[in-house]
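Novice: give the three-dimensional model of this entry:
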Amino acid sequence: MLRARLLVLLAVVGCLVAGAPGTSAAAGPWGRPLPGSPTVTRAFEPPPTPYADGHRGVDLAGAAGTPVLAAGAGVVAFAGLVAGRPVVSVVHPGGLRTTYEPVQPTVAAGQAVARGTPLGLLVPGHAGCPAEACLHWGLRRGEVYLDPLSLLRPPRVRLLPWP
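Specialist: Presented below is the predicted three-dimensional model:
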């Protein structure tokens, strides 16, 4: 009986690690919004209350004209100017929403996008950016801001004791 449980447990863990047939577990449903491995120039700093100071996303170093990519599959909710800054926002399954700025959009609201679809081009003008240009990448579920880098980390699997 113990051996059968162990075999089932190993099969489940194997499936979690391997992913679906023909896919790479490392690829996952989410990807970086800039090609390569961009440097984080400012980390996520959640505000203590909804309207308090904080940094509601991460800033990634890039170069002007670099394609900005959809981090995951979804539908473009907004592509335009907010307070004079070009912004693209994508709604994803599960109530998640990612935002990208400053990005000169090449997509339109209502357009379906897959992970890695170009959303637009990175433009300079991000205040406090130590590089040629920086992408501010945000994530929220409902009204709660989350660290977008958490999308790129593998999920923690916790196994509970067998009853």
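
Novice: CA atoms for contacts and neighbours, from now on please.
Specialist: Will do.

Novice: the strands in this structure, which residues?
Specialist: 40-42, 58-62, 67-69, 74-82, 85-92, 96-101, 103-105, 112-113, 118-122, 133-141, 144-146 (DSSP state E).

Novice: reformat those strands as a markdown table; add mean neighbour count and distance to Cys15.
Specialist: Compiled in a markdown table, those are given as follows (neighbours: other CA atoms under 10 Å; distance: least, CA to CA, whole Å):
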| stretch | mean neighbour count | distance to Cys15 |
| --- | --- | --- |
| strand 40-42 | 16 | 32 |
| strand 58-62 | 23 | 32 |
| strand 67-69 | 24 | 29 |
| strand 74-82 | 19 | 25 |
| strand 85-92 | 22 | 24 |
| strand 96-101 | 24 | 25 |
| strand 103-105 | 24 | 38 |
| strand 112-113 | 18 | 27 |
| strand 118-122 | 23 | 31 |
| strand 133-141 | 24 | 28 |
| strand 144-146 | 18 | 28 |
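
Novice: let's have those strands in TSV, adding distance to Leu6.
Specialist: Formatted as TSV, those follow (distance: least, CA to CA, whole Å):
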stretch	distance to Leu6
strand 40-42	41
strand 58-62	41
strand 67-69	42
strand 74-82	38
strand 85-92	36
strand 96-101	36
strand 103-105	50
strand 112-113	41
strand 118-122	45
strand 133-141	37
strand 144-146	36
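
Novice: could you check how far Gly28 is from Gly116?
Specialist: 12 Å (CA to CA, to the nearest Å).

Novice: likewise for Gly84?
Specialist: 26 Å.

Novice: which one's more surrounded, those two?
Specialist: Gly116 (19 against 8; other CA atoms under 10 Å).

Novice: contacting residues around that one?
Specialist: Gly116 makes contact with Gly31, Pro33, Leu69, Ala70, Ala71, Gly72 under the criterion CA atoms under 8 Å, 6 or more residues apart in numbering.

Novice: next, the second sequence, to be compared with the first:
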Amino acid sequence: MRVLRAPSAARFRKAWWATLAAALLTLTGAAGGVVGADQSGGSWQWPLPGHPAVVRHFDPPEQRWLPGHRGIDLAGHTYSPVLAVAVGTVTYSGSIAGVGIVSVTHPDGIRSTYQPVIDRSVSQGDRVRAGDQLGLLGIWGGHCALRACLHLGAVRGQTYLDPLLFLQPWELTLLPHGGW
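Specialist: Model (predicted):
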């Protein structure tokens, strides 16, 4: 299983330099076939009203069968509306082990998952737009220490992705040599 997570500070610096090099090569025409970054970054809307705090970050396991955290947890309030992050088709709306779950497959093939969702207002096959209500936020015993939080996941094929890659736009700012 492969995982894709938001960059740490060190990884962000490496990614920044790599992006700068690719941009310079592209601008000077020296690069042939350079592929840009994933265009979906920052395109998702927040699945809860406002800009909820991340109370637990993406922490995937080293091996597929090991425990880990394959998404992010967002602070919320019980009965808050759970909203679709982007346009897509509902591929699952039901309960697994007593937890209400909704999955939406987006045109780029990424599947967003939401739990715990109660009073689900969508069914399998429904088309949704960004911001459409999927249901209401419930409480999932043993998760988030009995506080209301939404677990948001992102999966491409069998690869778990860090949802923050799609929720937070990463901006590149070029500074003069030597800083400001």
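
Novice: what would you report as the TM-score here?
Specialist: Between these two chains, after superposing, the TM-score reads 0.75 (TM-score structural alignment, normalised by the length of the first structure); 133 aligned residues with a CA RMSD of 2.2 Å.

Novice: quick one on the thing from earlier: which of the contacts of Gly116 of the first structure sits closest to Leu135 of the first structure?
Specialist: Within those, the smallest distance to Leu135 of the first structure is 8.6 Å, found for Pro33 (CA to CA).

Novice: counterpart of that closest one in the second structure?
Specialist: Alignment note (TM-score structural alignment): Pro33 of the first structure maps to Pro47 of the second structure.

Novice: and if you look at Glu101 of the first structure?
Specialist: In the second structure, Glu101 of the first structure lands on Gln115 (TM-score structural alignment).

Novice: its match and Val104 touch, don't they?
Specialist: No - the criterion here is CA atoms under 8 Å, and Gln115 of the second structure misses it with Val104 at 12.0 Å.

Novice: now do the contacts for the closest residue to the match of Pro33 of the first structure other than its chain neighbours.
Specialist: Using CA to CA, 6 or more residues apart in numbering and skipping residues adjacent in sequence, the residue nearest Pro47 of the second structure is Leu83, 4.5 Å away. Counting by CA under 8 Å, 6+ apart, Leu83 of the second structure makes contact with Trp46, Pro47, Leu48, Pro49, Ala130, Gly131, Asp132, Gln133, Leu134, Gly135.

Novice: wait, which of the strands of the first structure is closest to Pro50 of the first structure?
Specialist: When the strands of the first structure are compared (using CA to CA), the closest one is strand 144-146, at 8.0 Å.

Novice: which residue numbers in the second structure go with the closest one?
Specialist: Against the second structure, strand 144-146 of the first structure falls on residues 159-161 (TM-score structural alignment).

Novice: average gap between that stretch and the first structure?
Specialist: Stretch 159-161 of the second structure differs from its equivalent in the first structure by a mean of 0.4 Å after superposition (mean CA distance after the TM-score superposition for the first structure).

Novice: look up how far Ser95 of the second structure lies from the match of Glu101 of the first structure.
Specialist: Distance from Gln115 of the second structure to Ser95 of the second structure, by CA to CA: 9 Å.

Novice: give me the common contacts of those two.
Specialist: Ile101.

Novice: need the counterpart of Ser93 of the second structure in the first structure.
Specialist: Under the alignment (TM-score structural alignment), Ser93 of the second structure maps onto Ala79.

Novice: name the nearest residue to that match, ignoring sequence neighbours.
Specialist: Val88 (4.4 Å).

Novice: the one you found matches what in the second structure?
Specialist: Using TM-score structural alignment, Val88 of the first structure sits opposite Val102 in the second structure.

Novice: just Pro67 of the first structure next, same as before
Specialist: Match for Pro67 of the first structure (TM-score structural alignment): Pro81.

Novice: confirm for me that its match is in contact with Leu137.
Specialist: Yes - with contact defined as CA under 8 Å, Pro81 of the second structure counts as touching Leu137 (6.2 Å).

Novice: excluding its backbone neighbours, what's nearest Ala114 of the first structure?
Specialist: Ala114 of the first structure sits nearest to Ala73 (CA to CA, 6+ apart), 4.1 Å away.

Novice: dump the residue contacts of the one you found.
Specialist: Counting by CA under 8 Å, 6+ apart, Ala73 of the first structure has contacts Pro29, His92, Ala112, Val113, Ala114, Arg115.
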